[in-house]
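Engineer: task: produce atomic coordinates for the following.
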Amino acid sequence: MLNAWRLTMLKDKLDRMNKRCVKEEEQLAVHRSARLCNLVYLFFLVTYASFGILSVFPAVLKGRTPWRIYIPYFDWRVSTSNLMIASSFEFLCMGSALSLNHLNDAYPLVFGLVIRLNIDLLKKRIQNLRTDPCKCEEQNYEDLKNCIDDHKQILDACNLIRPCLSQIICMQFLFVGVLYGITMMNLMFFVNFWTGISCMIYFFGIICQTFPFCYICTLIDSDCDDLALSIFSSNWQDASPRYKSTLRHFLHHAQQNITFTAGGIFPISLNTNISLAKMAFSVVTFVKQMKILDSLNDK
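Structural biologist: Presented below is the predicted three-dimensional model:
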């Protein structure tokens, strides 16, 4: 998770970039992005809350605890009150875990959306360089310097968040592939109607753990290519030598794409996410070929 220092530094850099949004269309784009980030947070909240609720109520109505957590010296089978106490305890424990997963899954995606927004705004500012006839060459040079500063703030924000994202996504990559397979086996062989709905919601939540952020990282990589093209295609042909020299340095740095890795090993991209999905089918195929489920049923 983000510590206080990283969170403060990240907020300062994002605020500095937002101060550049003085045009009405830029402010409108920021508001749209904020609304989308709120919807992402709400989506993960509803997904995990639905899994928790659909796991608790059917189990309690059938007279058992939802996750069968062992509580020493306490038997939930003795009375209805004990069942309610044990179920409430399990819901509290699982609710805490679900809240942590909710935050870990939501904030990388929110950060990716914010970075994409700022890259898109920067591309538009670069396209508008030296297009205002009322500005002199010195003012155009200052606009170029502001664009370079915005790009630097984006890179610094990514460097701040990269260690945290690397740890979280690495752990998700290590476990999500196996969870895909286990959840699919549970759906295919062990569930009834209500637990099947809960399991499907959980499976959907597992997909949302890695796929959206991998997709955003792929889009960010494409946005960086478009950013370099925007710099090269800007109106620089009749600019001063100082302007052209600064623009060349800017183009050189902009050609280095923004990439994220999981644990410094796996690149965070759609290709990696597809490889994880293939692991699920490999697990199910392995279980079928080894006839593990038949052995469990015989016992």
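
Engineer: okay, CA-based contacts and neighbour counts for the rest of this
Structural biologist: Fine.

Engineer: any idea how far S230 is from the residue nearest to the spatial centre of the chain?
Structural biologist: Central residue of the chain (C-alpha atoms, centre = their mean): L109, 2.8 Å from the mean position. Distance from L109 to S230, counting by C-alpha to C-alpha, to the nearest Å: 25 Å.

Engineer: how about the secondary structure of D132?
Structural biologist: With DSSP: H, G, I helix; E, B strand; the rest coil as the basis, the three-state label of D132 is coil.

Engineer: burial measure for it, as a count.
Structural biologist: Residue crowding around D132 was assessed by other C-alpha atoms under 10 Å; the count is 9.

Engineer: what does Q153 give?
Structural biologist: A total of 19 residues lie near Q153 under the criterion other C-alpha under 10 Å.

Engineer: same thing with N82?
Structural biologist: N82 - counted by other C-alpha under 10 Å - has 14 other residues nearby.

Engineer: surely it is in contact with W76?
Structural biologist: Yes - between N82 and W76 there is a contact under C-alpha atoms under 8 Å: 4.7 Å.

Engineer: how about residues contacting stretch 56-72?
Structural biologist: 55, 76-77, 83-84, 86-87, 90-91, 194-195 (C-alpha atoms under 8 Å, 6 or more residues apart in numbering).

Engineer: which among those residues end up buried?
Structural biologist: Neighbour counting by 16 or more other C-alpha atoms under 10 Å classes 55, 76, 83-84, 86-87, 90-91, 195 among the contacts of stretch 56-72 as buried.

Engineer: quick check: the farthest pair among the residues you listed?
Structural biologist: W76 and T195 (20.6 Å; C-alpha to C-alpha).

Engineer: after the longest helix seen in the chain comes which helix or strand?
Structural biologist: Within the chain, and with DSSP state H defining each element, the longest helix by residue count is helix 137-189. Scanning forward in sequence from helix 137-189 by DSSP states H and E, the next helix or strand is helix 193-233.

Engineer: let's see this one next to it:
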Amino acid sequence: MTDAEQEQPELDTHSAVHYHWRVWELTGLMRPKGISGVIYAVYAILINVVVTILFPLSLMARLFFTHNMQEMCENLTITITDIVANLKFVNVYLVREQLHEIRVLLRRLDARAKEVGHPEELAALRSEVEIAKSGFRYFARIFVFGTTLSCIRVAIAPERQLLYPAWFGVDWQRSTRAYVVIYIYQLFGLIVQAVQNCASDSFPPAYLCLLTGHMRALELRVRRIGYDSTDVMEPRWSGSGDGEAWQRQMHTKLIECIQDLILIYRLRSIIQRILSAACMAQFACSAAVQCTVAMHFLYVVDDNDLSAMILSIVFFAAVTLEVFIICYFGDRMRSQSEALCDAFYACNWVDQLPRFKQDLLFTLARTQRPSMIFAGNYISLSLETFEEVMRFTYSVFTLLVRVK
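Structural biologist: This is a model prediction of the structure:
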């Protein structure tokens, strides 16, 4: 083993969602080891009642006290975004058993990759893990920027303002104590909601990365069947007495790859179940939020409110980015599934036993249709879908501009 190989960390593809599990533990969804179940249950109920339930209720209540269209747009922007974020957070709670099942499957697939030990396969898996972790960090930066911008906007406002328009039933404009308490509560709720939303928005692409990585590793494994182990892909069959033993060995490798393929399809099926509702909710609200933010931007441009304009742009970019990312990684996974199908054609099947070719034909029949993830079991996660969403948003926005 070389020094470079020794410096590589132990393969653990589930570490790609390490940040997400820490967030779910902190926000009351996954009980960490070593903590009493009763204590954690009390903590989970408390933080979710105070933030996950009361925070959006205060935002929705404010809708009944808006005085103009600008206030309505500003309130709808944060209210719709927050409600959808909470729905995705609840979805994580509902699919937590499937998340544990995914961890088990990833360990089995990791064990196979380590057993094979091919450096290119291991590098492909580690690359996907890093992409998934980077995605969480990028989302975190966006939410930190948005939260900071909200605080700055309140600090430089000529009059008292809340971080976000909400109703609390007290006159916080005249009472300093009430304003400080509400401000602290909103800041705490905003931070918790931002952390929840960061994990909820970044875990779909993270799991798609893991699925893509294991498909890539299996693709490389399948392409080597029947070829020499060197970098040059040359058929390895001597035609001598040991030819039949070599053919049996290649058939065994094919069977092992088919078993790995079954695990990957099982992983894809579970990921489909956990992402279907979350992605559908994201698609359902994105166009509405984009149009609302765009209308709010038009109104604040008329008032020359620079901080509000910047906040509107940040919201518009954030909701658009959320849809683009899940569509991009869904499309990327589909392309990789097509490459995996091509790998079965590319292996050296010509020199193999009849039963090898028979098993290969059955496998090819199953892999002909590309693997895709669907939002609501209907809308595919692909770049074509993102294009359709943007077209729909633009059409609705132009209609609203005419109404204005």
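
Engineer: quick check: TM-score for this pair?
Structural biologist: Comparing the chains after superposition, counting by TM-score structural alignment, normalised by the length of structure 1, produces a TM-score of 0.90; 290 aligned residues with a C-alpha RMSD of 1.9 Å.

Engineer: find residues that contact each of N82 and W76 of structure 1.
Structural biologist: With contacts taken as C-alpha under 8 Å, 6+ apart, N82 of structure 1 and W76 have no neighbour in common.

Engineer: before we move on, back to that, which secondary structure element contains the residue nearest to the centre of structure 1?
Structural biologist: Secondary structure from DSSP H and E places L109 of structure 1 in helix 80-127.

Engineer: so what does G196 of structure 1 match up with in structure 2?
Structural biologist: Mapped onto structure 2 by TM-score structural alignment, G196 of structure 1 lines up with M309.

Engineer: just R130 of structure 1 next, same as before
Structural biologist: Aligned against structure 2 by TM-score structural alignment, R130 of structure 1 finds its counterpart in G226.

Engineer: for the residue nearest to its match when sequence neighbours are not counted, the count of nearby residues, please.
Structural biologist: In this structure, G226 of structure 2 finds its nearest non-sequential neighbour in N348, 4.7 Å apart by C-alpha to C-alpha, 6 or more residues apart in numbering. N348 of structure 2 has 19 neighbours, counted by other C-alpha under 10 Å.

Engineer: wait, N348 of structure 2 touches W237, no?
Structural biologist: No - counting by C-alpha under 8 Å, no contact exists between N348 of structure 2 and W237, whose distance comes to 10.0 Å.

Engineer: hey, what's in contact with both of the two?
Structural biologist: Taking C-alpha under 8 Å, 6+ apart as the contact criterion, the common neighbours of N348 of structure 2 and W237 are G226.

Engineer: tally of neighbours for the residue mapped onto S127 of structure 2 from structure 1?
Structural biologist: Residue correspondence to structure 1 (TM-score structural alignment): S127 of structure 2 is matched to R32. R32 of structure 1 has 13 neighbours, counted by other C-alpha under 10 Å.

Engineer: now do E384 of structure 2
Structural biologist: The burial count for E384 of structure 2: 12, using other C-alpha under 10 Å.

Engineer: alignment lookup: it to structure 1.
Structural biologist: The equivalent of E384 of structure 2 in structure 1 is N271 (alignment by TM-score structural alignment).

Engineer: against L46 of structure 2, how distant is C291 of structure 2?
Structural biologist: Here the criterion is C-alpha to C-alpha. By it, C291 of structure 2 lies 35 Å from L46 of structure 2.

Engineer: higher neighbour count, these two?
Structural biologist: Between C291 of structure 2 and L46, counted using other C-alpha under 10 Å, the more crowded position is C291 (23 against 14).

Engineer: look up the closest residue to the aligned partner of that one in structure 1, ignoring the ones flanking it.
Structural biologist: In structure 1, the residue paired with C291 of structure 2 according to TM-score structural alignment is G181. Taking C-alpha to C-alpha, 6+ apart, and ignoring the residues beside it in sequence, G181 of structure 1 has A280 as its nearest neighbour in space, at 4.0 Å.

Engineer: can you check I216 of structure 1 too?
Structural biologist: G112 (6.1 Å).

Engineer: what's the local residue count around the equivalent of that neighbour over in structure 2?
Structural biologist: Residue correspondence, TM-score structural alignment: G112 of structure 1 in this structure matches L208 in structure 2. Other residues within reach of L208 of structure 2, judged by other C-alpha under 10 Å, total 25.

Engineer: what's the separation between L208 of structure 2 and I270 of structure 2?
Structural biologist: Distance, L208 of structure 2 to I270 of structure 2, using C-alpha to C-alpha: 11 Å.

Engineer: got a list of what the match of R130 of structure 1 touches?
Structural biologist: Shown here is G226 of structure 2, whose contacts under the criterion C-alpha under 8 Å, 6+ apart are 235-237, 250, 347-349, 351-352.
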